[in-house]
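**Q** got a predicted structure here, sequence first:
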Amino acid sequence: MAATYRDAGVDIAGADTFLQKIRAMVKTTYRSGVLGDIGGFGGFFHLNLHKYQDPVLVSSTDGVGTKLKIAIAMNKHDTIGIDLVAMCANDIIVHGATPLFFLDYLAMGRLRQDIATEIVAGLTQGCLQARCSLIGGETAEMPGVYQLQDYDLAGFIVGVVERNHIIDGSEIAVGDRIIGIAASGLHANGFSLVRHILFEQQHYDLADHIPALGRPLGEELLEPTKIYVDTVLNLLRDFPLSGLAHITGGGLTDNIPRILPQTCQAIIHRQQWSRPAIFDFLQQQGDIPVEEMWRVFNNGIGMVIIVREEYVTDILQRLHALKETAYVIGEVAARKSAAPPLLYR
């Protein structure tokens, strides 16, 4: 018998139809600089060098981990793309880089156009929030690698910053204050532990209404990651920021030290903000040790800003005007040779 690619589980014609279906949606993200259309071998973006004196491109790539399993179990796929863009965009905005363009990789056991279209709708929304253009991607059918209901998602972003405006933490000094901007929830980290505790140990269902959370468990877990691009760019117009840290995998414990000079130690006051209910719920349900909580989850702080003390009041006022919830959560102290880079109090 003659064999075709479709017999093996790959539908080329379906992929072409899917591309046509998402084309108009993707174009809503196009900003100045985008050349051509999706569907080519490569995505084109023209960097207007007249706008910059010494531009540096900043890139990041990321995924959303096993939060995908929650989206698949709920059959709700229109927010996971926001998470993906957020994880990438938040990683480059901490260096002061304005996002320019984004590409995605979607791999499925079989192309389900309805699900794939929902995913792209989330990617589109994320790119609009991050003010970057979705200029290309790859949709791969991989029968035998993924189960028919499964998929995987990865993203890649490029932004630009003037070389003399790069934020890398080198300006952080003893006496600086640490401001935390609230997270929208769990974001997209720690879900392997979340799933282990809630579904394998405690046998919750995603439809269960959790009084402490005020909504069904699945809705809480799928809350999209907050994108901080507009907020940070707004601050950068008027304030010198010494350092920025995206509180992603590793929590405050691991991410703040990534930007600290060797001579500095971050002192974090854990009582300075109210931790959202989902974190208390998880800790109680899993009997998670305190330090493990702070190493795995963001605990309600999604972005950290380190600034000179003289700017704190004005920055907090600006953040509140931008409808952000923000707190002074600590300060920078001198670090003794044997001391850890971050200390909780």
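**A** Everything's here; your move. Numbers count the residues shown, from 1 in each chain.
**Q** every contact and neighbour count from this point should use C-alpha atoms.
**A** Will do.
**Q** wasn't Glu118 part of a helix?
**A** Yes. Using DSSP: H, G, I helix; E, B strand; the rest coil, the secondary structure at Glu118 is a helix.
**Q** now the residue most central in space within the chain: which helix or strand?
**A** For the chain, Met87 is the residue whose C-alpha lies nearest the centre (C-alpha atoms, centre = their mean; 2.1 Å). In the assignment (DSSP states H and E), Met87 maps to helix 80-93.
**Q** so which elements touch that helix?
**A** strand 55-63, helix 67-74, strand 98-108, helix 113-130, strand 151-162, helix 229-238 (3 or more C-alpha pairs under 8 Å, 6 or more residues apart in numbering; DSSP states H and E).
**Q** buried deepest among the ones you listed, which one?
**A** strand 98-108 (a mean of 23; mean count of other C-alpha atoms under 10 Å).
**Q** elements contacting that strand?
**A** Strand 98-108 packs on helix 80-93, strand 133-141, strand 151-162, going by 3+ C-alpha pairs under 8 Å, 6+ apart.
**Q** centre of the chain versus it, how much separation?
**A** 13 Å (C-alpha atoms, centre = their mean, to the nearest Å).
**Q** enumerate every residue touching the residue lying closest to the residue nearest to the centre of the chain once chain neighbours are set aside.
**A** Once flanking residues are discounted, Met87 sits nearest to Asp62: 6.5 Å by C-alpha to C-alpha, 6 or more residues apart in numbering. Contacts of Asp62 were listed using C-alpha atoms under 8 Å, 6 or more residues apart in numbering, and they are Leu84, Met87, Cys88, Ala154, Gly155, Phe156.
**Q** separation between Asp62 and Ile38?
**A** 21 Å (C-alpha to C-alpha, to the nearest Å).
**Q** okay if I get the contacts of Asp62 as JSON lines plus distance to Asn48?
**A** JSON lines is the format used below for the contacts of Asp62 (distance: C-alpha to C-alpha, whole Å):
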{"residue": "Leu84", "distance to Asn48": "27"}
{"residue": "Met87", "distance to Asn48": "26"}
{"residue": "Cys88", "distance to Asn48": "23"}
{"residue": "Ala154", "distance to Asn48": "28"}
{"residue": "Gly155", "distance to Asn48": "24"}
{"residue": "Phe156", "distance to Asn48": "21"}
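**Q** out of these, which one sits closest to Gly249?
**A** Met87 (10.1 Å; C-alpha to C-alpha).
**Q** here comes the other one, which I'd like you to weigh against the first:
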Amino acid sequence: MKPAAESKPDLRTPAATGTKSVTYADAGVDITEGDRTKQRIKMLARKTFNKQVLSEIGGFGGLFGLDLAKFPNPVLVSSADGVGTKLKVAFELGIHHTVGADLVNHCVNDIAVQGATPLFFLDYLATGKLEGSVCETVVSGLSEACKANGCALIGGETAQMPGFYADGEYDLAGFIVGVVNRDEIITGATIEPGDCLIGLPSNGLHTNGYSLARKLLFEVAKYGPTQYVNELEDKTGAALMRQHRSYLPILRKLWTAGIVRGMAHITGGGITENLPRILPKGTAAQVELSSWQVPPLFQHLQQLGDVAQDEMLRTFNMGIGMIVVVPADSVKKAKAILNRANERFSLIGRIVRGERRVQYV
């Protein structure tokens, strides 16, 4: 018998078969627009480069040469984070510049509390349909914040995921790597009873507690995002979009002076959950609630929802974005450094004997 003819795929052109050619753009992914956007992003990222950056944007991996003269005994410190539902406010207001800085500064603070100098940053931006101008605006914020922190933006990912995100929305996350000499790492291990707590002010909610804040302001109070509210002394959207500040410049002055025993970045979980992360066994933190002025934003949020004090303290930073632990005999020196830098601060408590937790008094 003659064997059956082998079935072969029809490789004729769409015109020959009478069908319409389907492209990636038909599926919602515009490669051409993506390429144009990446070219603009490349220019923004290059502004953050220094002599340690050994690669260009667009490679499969970013290359960074470590300065061993400056860090002879290096330990790399890394962190990753996102902006969270603060992005919802950004979408509503059409403000996309500041969220990039929010992300960079958050990550910088997370490694600065261990005495680390930021080296390089990578971002991840995912959206349903790529809007080049929005993407470029977000990355310009990333670039400016990286440059301000002495950190190179050496790469990232811009993903188009049609059907995954609603129109006009995106998600933003970042990854940072820093370095500290092994003998200069700050962990909180030397903290002891009698040490003092110095609180540095936040610039608002920073990047935490937005799900609750949005519920209280927009659903409970039914404010509009551009509405001026007397109790906030600002428009709701403006109050929520205040930028997450970087504490690196002032922290560097303090740790260079050799007076810092520990630092806590007050983010999600508030003082209640973040300060115990640096406490050694057998110590507790006593925080005096009357030692600083809680900003109007937090006061109004609490009033709107009749939110319990404990809930406020473990959801929001309550006006304290960074806590620095110094020995009692170094407080005078710390105050002098802070005053010279025109940095506002409050003495908010001390370290006592006890279990690892915060005692509010």
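**A** Received, thanks. All of these numbers come straight from a predicted model, not from anything done at the bench.
**Q** what's the TM-score here?
**A** The TM-score (TM-score structural alignment, normalised by the length of the first structure) is 0.97; 342 aligned residues with a C-alpha RMSD of 1.1 Å.
**Q** ok, which of the helices and strands packed on helix 80-93 of the first structure comes nearest Val34 of the first structure?
**A** Nearest of those (C-alpha to C-alpha): strand 98-108, 8.4 Å.
**Q** residues touching the closest one, excluding its own?
**A** 45, 85, 89, 92-93, 127, 130-143, 146-161, 229, 233.
**Q** please redo it, this time with the cut-off set to 6 Å
**A** For strand 98-108 of the first structure, the external contacting residues (C-alpha atoms under 6 Å, 6 or more residues apart in numbering) are 132-134, 136-142, 151-160.
**Q** let me see the ranges of the strands in the stretch 201-350 of the second structure.
**A** 228-229, 234-235, 262-265, 283-287, 320-326, 346-353 (DSSP state E, counting those that start in this stretch).
**Q** mind putting those in CSV, distance to Asn50 of the second structure included?
**A** Converted to CSV, the strands of the stretch 201-350 of the second structure look like this (distance: least, C-alpha to C-alpha, whole Å):
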stretch, distance to Asn50 of the second structure
strand 228-229, 43
strand 234-235, 39
strand 262-265, 27
strand 283-287, 41
strand 320-326, 29
strand 346-353, 36
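**Q** nearest to Leu68 of the second structure, out of the ones you listed?
**A** Of the strands of the stretch 201-350 of the second structure, nearest to Leu68 of the second structure by C-alpha to C-alpha is strand 262-265, at 25.5 Å.
**Q** onto which residues of the first structure does that closest one map?
**A** Per the alignment by TM-score structural alignment, strand 262-265 of the second structure matches residues 243-246 in the first structure.
**Q** who touches that stretch?
**A** With C-alpha under 6 Å, 6+ apart, stretch 243-246 of the first structure has contacts from Val94, Gly169, Ile256, Met303, Val304, Ile305, Ile306.
**Q** that stretch vs the second structure, average distance?
**A** Superposed on the second structure, stretch 243-246 of the first structure shows a mean distance of 0.4 Å to its aligned residues (mean C-alpha distance after the TM-score superposition for the first structure).
**Q** could you list the buried residues of that stretch?
**A** Within stretch 243-246 of the first structure, the residues scored as buried using 16 or more other C-alpha atoms under 10 Å are Gly243, Leu244, Ala245, His246.
**Q** also stretch 308-319 of the second structure?
**A** Buried-residue list, stretch 308-319 of the second structure, by 16+ other C-alpha under 10 Å: Met312, Leu313, Arg314, Thr315, Phe316, Asn317, Met318, Gly319.
**Q** circling back to that earlier point, can I get the contacts of stretch 243-246 of the first structure in a markdown table with neighbour count?
**A** Compiled in a markdown table, the contacts of stretch 243-246 of the first structure are given as follows (neighbours: other C-alpha atoms under 10 Å):
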| residue | neighbour count |
| --- | --- |
| Val94 | 26 |
| Gly169 | 21 |
| Ile256 | 25 |
| Met303 | 26 |
| Val304 | 24 |
| Ile305 | 23 |
| Ile306 | 29 |
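**Q** give me the neighbour count for Ile166 of the first structure.
**A** 18 (other C-alpha atoms under 10 Å).
**Q** OK, contacts around the corresponding residue of the second structure for it?
**A** Matched across to the second structure, Ile166 of the first structure falls on Ile185, judged by TM-score structural alignment. Contact partners of Ile185 of the second structure, counting by C-alpha under 6 Å, 6+ apart, are Gln114, Gly115.
**Q** swap the cut-off to 10 Å and go again
**A** Counting by C-alpha atoms under 10 Å, 6 or more residues apart in numbering, Ile185 of the second structure makes contact with Pro74, Val75, Val77, Ala112, Val113, Gln114, Gly115, Ala116, Val179, Gly262.
**Q** swap in Asp254 of the first structure?
**A** Taking C-alpha under 10 Å, 6+ apart, one finds Ile247, Thr248, Trp294, Arg295, Val296, Pro341, Leu342 in contact with Asp254 of the first structure.
**Q** stretch 37-46 of the second structure vs the first structure - mean distance after superposition?
**A** Mean for stretch 37-46 of the second structure is 1.7 Å (mean C-alpha distance after the TM-score superposition for the first structure).
**Q** average offset between the helix holding Met87 of the first structure and the second structure?
**A** Averaged out, helix 80-93 of the first structure is 0.7 Å away (mean C-alpha distance after the TM-score superposition for the first structure).
**Q** show where that helix falls in the second structure, residue numbers please.
**A** Helix 80-93 of the first structure covers residues 99-112 of the second structure once aligned (TM-score structural alignment).
**Q** for that stretch, the distance to its chain's centre please.
**A** With C-alpha atoms, centre = their mean, you get 4 Å for stretch 99-112 of the second structure.
**Q** what does stretch 206-213 of the second structure give?
**A** So, by C-alpha atoms, centre = their mean, the centroid of stretch 206-213 of the second structure is 13 Å from its chain's centroid.
**Q** hang on, isn't Thr256 of the second structure packed against Leu248?
**A** No. At 11.7 Å, Thr256 of the second structure does not count as touching Leu248 under the criterion of C-alpha atoms under 10 Å.
**Q** find residues that contact each of the two.
**A** Gly115.
**Q** can you give me the end-to-end span of stretch 59-74 of the second structure?
**A** 26 Å.
**Q** before we move on, back to that, where's the residue nearest to Met87 of the first structure relative to Ile135 of the first structure, distance?
**A** From Asp62 of the first structure to Ile135 of the first structure the distance is 17 Å (C-alpha to C-alpha).
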